[in-house]
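In: Quick one: sequence and predicted model below, then my questions.
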Amino acid sequence: MSVVEPASAQLMNGTALARETLDRTAERARKLLAETGVRPCLATVLVGDDPASVTYVAMKRRRSAAAGIESRHLPLPGRTTTAELVAAIRALSDDPTVHGILLQHPVPAHIDERAAFEAIAPAKDVDGVTMWSFAAMAFGRDDGFVSCTPGGIMRLLDAYGVDPAGKRAVVVGRSPILGKPMGMLLLARDATVTYCHSRTVDLSSVVATADILVAAVGRPEFIRGADIKPGAVVIDAGYNPGNVGDVDAAGAGERAGLLTPVPGGVGPMTIAVLLDQTVLAAERVAAVAASTAVTSTAAAAR
């Protein structure tokens, strides 16, 4: 990726890439069902009735159905305790017909969200939210699952020919399911990664060094367009009321080489990766079952 002064930023079409990803995912799901009788199943867990969360879960369930993935939904009342939620998630983890588990974020404030996440079996953590998954990302293991939004961002970079190797990457945000794993995935691809956040001193000067900038701080237009390095790749992972991202889109459009729009950039890829990883989880289960059957047959023949 050469850094040059652009006339205007090229928008990175996450909607189109997500559609292609989901088409391939649906084909894999059909093949798995035809060959093994296994239909991938994603269980969604929603605590309370937050309107945005309800809408988001409904969208995921529709996309699951379109991709040939069974959607099993577990709605829980807002008064649900941490212990009750953990027990419900453990029951899904123990259910062999469930391949992936999604706990809709955020949960009500009285719940220990980390305890709930950790109740998800690593083999079913298709949203990439457990400590095991984070460790797998940090160590470059291929037997875990990536956090969906960072994973979707990496696929966007690949689709637009952006090689992170040797580039300076700045991640603004440090959440355990977005900012932190984003940095790990970029580091694994040989980028030089700097983490920043809302309390970083002189953030503008750090942003100005970024060949690849990922904004994931959760504040509308927190990143000023004037601070962006000419020709930089700008990934806006924020979504705030009014379809506003974490980046000053107008200003960034005048300086960036590549820019994700809000909406239509990162968001569609998050769901696409979630469903892709659900099918992968089911494929892994089917592969283990097939291997076990072959071993048992061989042992019986001896």
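Out: Nice, I can see it. Being a predicted model, the structure only gives us computed values, none of them experimental.
In: From now on I want contacts and neighbour counts done on CA atoms only, so please keep to that.
Out: Will do.
In: Count the residues that sit near residue 100.
Out: The number of residues packed near residue 100 is 30, by other Cα atoms under 10 Å.
In: my guess is it contacts residue 284, does it?
Out: No: if you go by Cα atoms under 8 Å, residue 100 and residue 284 don't touch, sitting 11.6 Å apart.
In: Which residue ranges of the stretch 1-150 of the chain form strands?
Out: Using DSSP state E, counting those that start in this stretch, the strands found in the stretch 1-150 of the chain span residues 10-11, 41-47, 70-76, 100-103.
In: How about the stretch 151-300 of the chain?
Out: So, for the stretch 151-300 of the chain - with DSSP E, counting those that start in this stretch - the strands run 168-172, 192-196, 212-215, 233-236, 258-259.
In: helices or strands next to the fourth one in the packing?
Out: What that stands for is strand 233-236. strand 212-215, strand 258-259 (3 or more Cα pairs under 8 Å, 6 or more residues apart in numbering; DSSP states H and E).
In: what's in contact with the last one?
Out: Taking contacts as Cα atoms under 8 Å, 6 or more residues apart in numbering, the residues outside strand 258-259 that touch it are 9-12, 231-236, 252-253.
In: Please pick the buried ones from those residues.
Out: 9, 11-12, 231-236, 252-253 (16 or more other Cα atoms under 10 Å).
In: Second structure follows, compare the two:
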Amino acid sequence: MKTIWGNELANEVKDTIRSEVDQIKAEGKRLPVLAVVLVGDNPASQSYVQSKANACINVGMENRTITLDGNISQEELLDTVKKLNADEKVDGILVQLPLPKHLDADSVIMAIDPSKDVDGLHPVNAGNLLTGRPGFVPCTPKGIMYMLKSVGLEN
């Protein structure tokens, strides 16, 4: 049996990202920006979004948390996503799930530009994953694969 030290691996990943962001800074380029959309006041979602903001700060990235009222309409939420898609300063978009029951998460996921879909939930990214093409991969399975690889358990 092999022990996987998740915190150590997480720190390695953060160190790598921090180095990459430092290199971007040293070259005088714009820092990467993650936009996180939080709809409503679900305490678990709020905590998760705060942890993402802290992770961005920890590696030197910029974070934009957009907090929307839980009663927002589908149209207003889709408009927010469209604006983030069009914003050249936003590199990644994450809409925190679950959404309030009156909102259609599938439509929101479909509205995210696949090149900014850091959760890897858009069908384009899911298809790329399935066919072995490059694209965003959902973080939980990617993290699990990284942990397994760290102890020599691949494929």
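Out: Happy to help now that I have it. For clarity, every value in this text was computed on a predicted model and none was experimentally measured.
In: TM value for the aligned chains?
Out: Between these two chains, after superposing, the TM-score reads 0.96 (TM-score structural alignment, normalised by the length of structure 2); 155 aligned residues with a Cα RMSD of 1.1 Å.
In: measure the closest residue to residue 279 of structure 1 other than its chain neighbours to residue 98 of structure 1 for me?
Out: Excluding its sequence neighbours, the residue lying closest to residue 279 of structure 1 (Cα to Cα, 6 or more residues apart in numbering) is residue 40, at 5.6 Å. The gap separating residue 40 of structure 1 from residue 98 of structure 1 is 8 Å, by Cα to Cα, to the nearest Å.
In: Which one's more surrounded, these two?
Out: residue 40 (28 against 21).
In: List the contacts of the equivalent of the residue nearest to residue 279 of structure 1 over in structure 2.
Out: Correspondence of residue 40 of structure 1 to structure 2, assessed by TM-score structural alignment: residue 32. Taking Cα under 8 Å, 6+ apart, we find residue 32 of structure 2 in contact with 21, 61-62, 89-91.
In: Let's have those residues in CSV, adding distance to residue 133 of structure 2.
Out: Shown next, in CSV, are the contacts of residue 32 of structure 2 (distance: Cα to Cα, whole Å):
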residue, distance to residue 133 of structure 2
21, 25
61, 26
62, 28
89, 25
90, 23
91, 20
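In: could you flag which of those residues are buried?
Out: By neighbour count, with 16+ other Cα under 10 Å, the contacts of residue 32 of structure 2 hold 21, 61-62, 90-91 as buried.
In: Restricted to helices, list these.
Out: Secondary structure from DSSP state H places residue 21 of those in helices.
In: How about the contacts made by the closest residue to residue 75 of structure 1 other than its chain neighbours?
Out: Counting by Cα to Cα, 6+ apart, residue 75 of structure 1 lies nearest to residue 46, which is 4.9 Å off, once chain neighbours are set aside. Listed by Cα under 8 Å, 6+ apart, the contact set of residue 46 of structure 1 reads 53-54, 57, 73-76, 103-104, 107.
In: one more time with 7 Å
Out: By Cα atoms under 7 Å, 6 or more residues apart in numbering, residue 46 of structure 1 lies in contact with 74-76, 103-104.
In: Over to residue 45 of structure 1?
Out: So residue 45 of structure 1 contacts 73-75, 102-104 (Cα under 7 Å, 6+ apart).
In: if you set the cut-off to 10 Å instead, what comes out?
Out: The contact partners of residue 45 of structure 1, by Cα atoms under 10 Å, 6 or more residues apart in numbering, come to 57, 72-76, 85, 88-89, 92, 101-105.
In: From these, list just the buried residues.
Out: When these are checked for burial by 16+ other Cα under 10 Å, the buried set is 57, 72-73, 76, 85, 88-89, 92, 101-103.
In: ranges for the helices of structure 2?
Out: Taking DSSP H to define them, one finds helices in structure 2 at 6-26, 43-59, 74-86, 105-111, 123-131, 139-150.
In: how close does the fourth one sit to structure 1?
Out: Taken over the aligned residues, the distance from helix 105-111 of structure 2 to structure 1 averages 0.7 Å (mean Cα distance after the TM-score superposition for structure 1).
In: And for the fifth one?
Out: Here helix 123-131 of structure 2 is compared with structure 1 after superposition; its mean distance to the aligned residues, by mean Cα distance after the TM-score superposition for structure 1, is 0.6 Å.
In: centre of the chain versus that helix, how much separation?
Out: 16 Å (Cα atoms, centre = their mean, to the nearest Å).
In: Give me the helices and strands touching it, please.
Out: helix 105-111 (3 or more Cα pairs under 10 Å, 6 or more residues apart in numbering; DSSP states H and E).
In: what stretch of structure 1 does the helix it packs on fall on?
Out: Using TM-score structural alignment, helix 105-111 of structure 2 pairs with 113-119 in structure 1.
In: Show me whatever sits in contact with both of residue 40 and residue 98 of structure 1.
Out: 70-71, 278, 281-282.
In: Could you find the counterpart of residue 154 of structure 2 in structure 1?
Out: Checking TM-score structural alignment: residue 154 of structure 2 goes with residue 163.
In: picking up where we left off before, which of the shared contacts of residue 40 and residue 98 of structure 1 has the most neighbours?
Out: residue 278 (31 neighbours).
In: Contacts only, for that residue.
Out: Residue 278 of structure 1 neighbours (Cα under 10 Å, 6+ apart): 25, 29, 40-43, 64, 69, 98-102, 123-127, 145, 272, 284.
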